[in-house]
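S.K.: coords below, sequence missing:
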């Protein structure tokens, strides 16, 4: 997947990958369509951080979930 293009499709792909990596049980709370391409750079930063870590602590998962909540469309 070429993530250099700021498209809604790429935003949705990254959100799905983040959900998979975090093993979020409440995936419905993080619908990919709830995120805008306007937040692409911030979402990419979260995606890049998560994908480059072999594991995440509970506090890291909580912080990431909080950040994603902030980035969601109202």
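M.R.: Sure thing, it's come through. As the structure is a prediction and not an experimental result, all values here were calculated from the model.

S.K.: for the rest of this, base every contact and every neighbour count on C-alpha atoms.
M.R.: OK.

S.K.: host element of residue 6?
M.R.: Per DSSP states H and E, residue 6 falls between elements, in no helix or strand.

S.K.: ok, it touching residue 42?
M.R.: No: Residue 6 lies out of contact with residue 42 (Cα atoms under 8 Å); the separation is 11.4 Å.

S.K.: now the helices for this structure?
M.R.: Secondary structure of the chain (DSSP state H): helices located at 8-22, 40-51, 58-71.

S.K.: mind putting those in a markdown table, distance to residue 29 and mean neighbour count included?
M.R.: Below are the helices of the chain laid out as a markdown table (distance: least, Cα to Cα, whole Å; neighbours: other Cα atoms under 10 Å):
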| stretch | distance to residue 29 | mean neighbour count |
| --- | --- | --- |
| helix 8-22 | 10 | 19 |
| helix 40-51 | 16 | 16 |
| helix 58-71 | 9 | 14 |
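
S.K.: what about versus this one:
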């Protein structure tokens, strides 16, 4: 999948992959409908960083979720 081009499909894909990677229990917190292409670059950067890591400390997890929250519309 080519994630270099902003699109609604790419946003949905990245959000789903982030939920899987972060093993989020409450997946309703992250819904792809809550994100727009306006913050695509920031979302993509966060996605890339998360996908490169194998594990996260609780404080890192909190920071990631907080950042995702700030990117929502």
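M.R.: Everything's here; your move. Predicted model only: the values in this text are computed from it and were never measured.

S.K.: of all the helices of the first structure, which one is nearest residue 33 of the first structure?
M.R.: Nearest to residue 33 of the first structure among the helices of the first structure is helix 8-22 (6.5 Å), distances taken as Cα to Cα.

S.K.: the closest one - contacts with which helices or strands?
M.R.: helix 40-51 (3 or more Cα pairs under 8 Å, 6 or more residues apart in numbering; DSSP states H and E).

S.K.: quick check: residue 57 of the first structure vs residue 63 of the first structure, distance?
M.R.: As judged by Cα to Cα, to the nearest Å, residue 57 of the first structure and residue 63 of the first structure stand 10 Å apart.

S.K.: got any residues that touch both of the two?
M.R.: Overlap of the contact sets of residue 57 of the first structure and residue 63 (by Cα atoms under 8 Å, 6 or more residues apart in numbering) is empty.

S.K.: JSON lines for the helices of the first structure, including distance to residue 34 of the first structure?
M.R.: Converted to JSON lines, the helices of the first structure look like this (distance: least, Cα to Cα, whole Å):
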{"stretch": "helix 8-22", "distance to residue 34 of the first structure": "9"}
{"stretch": "helix 40-51", "distance to residue 34 of the first structure": "12"}
{"stretch": "helix 58-71", "distance to residue 34 of the first structure": "9"}
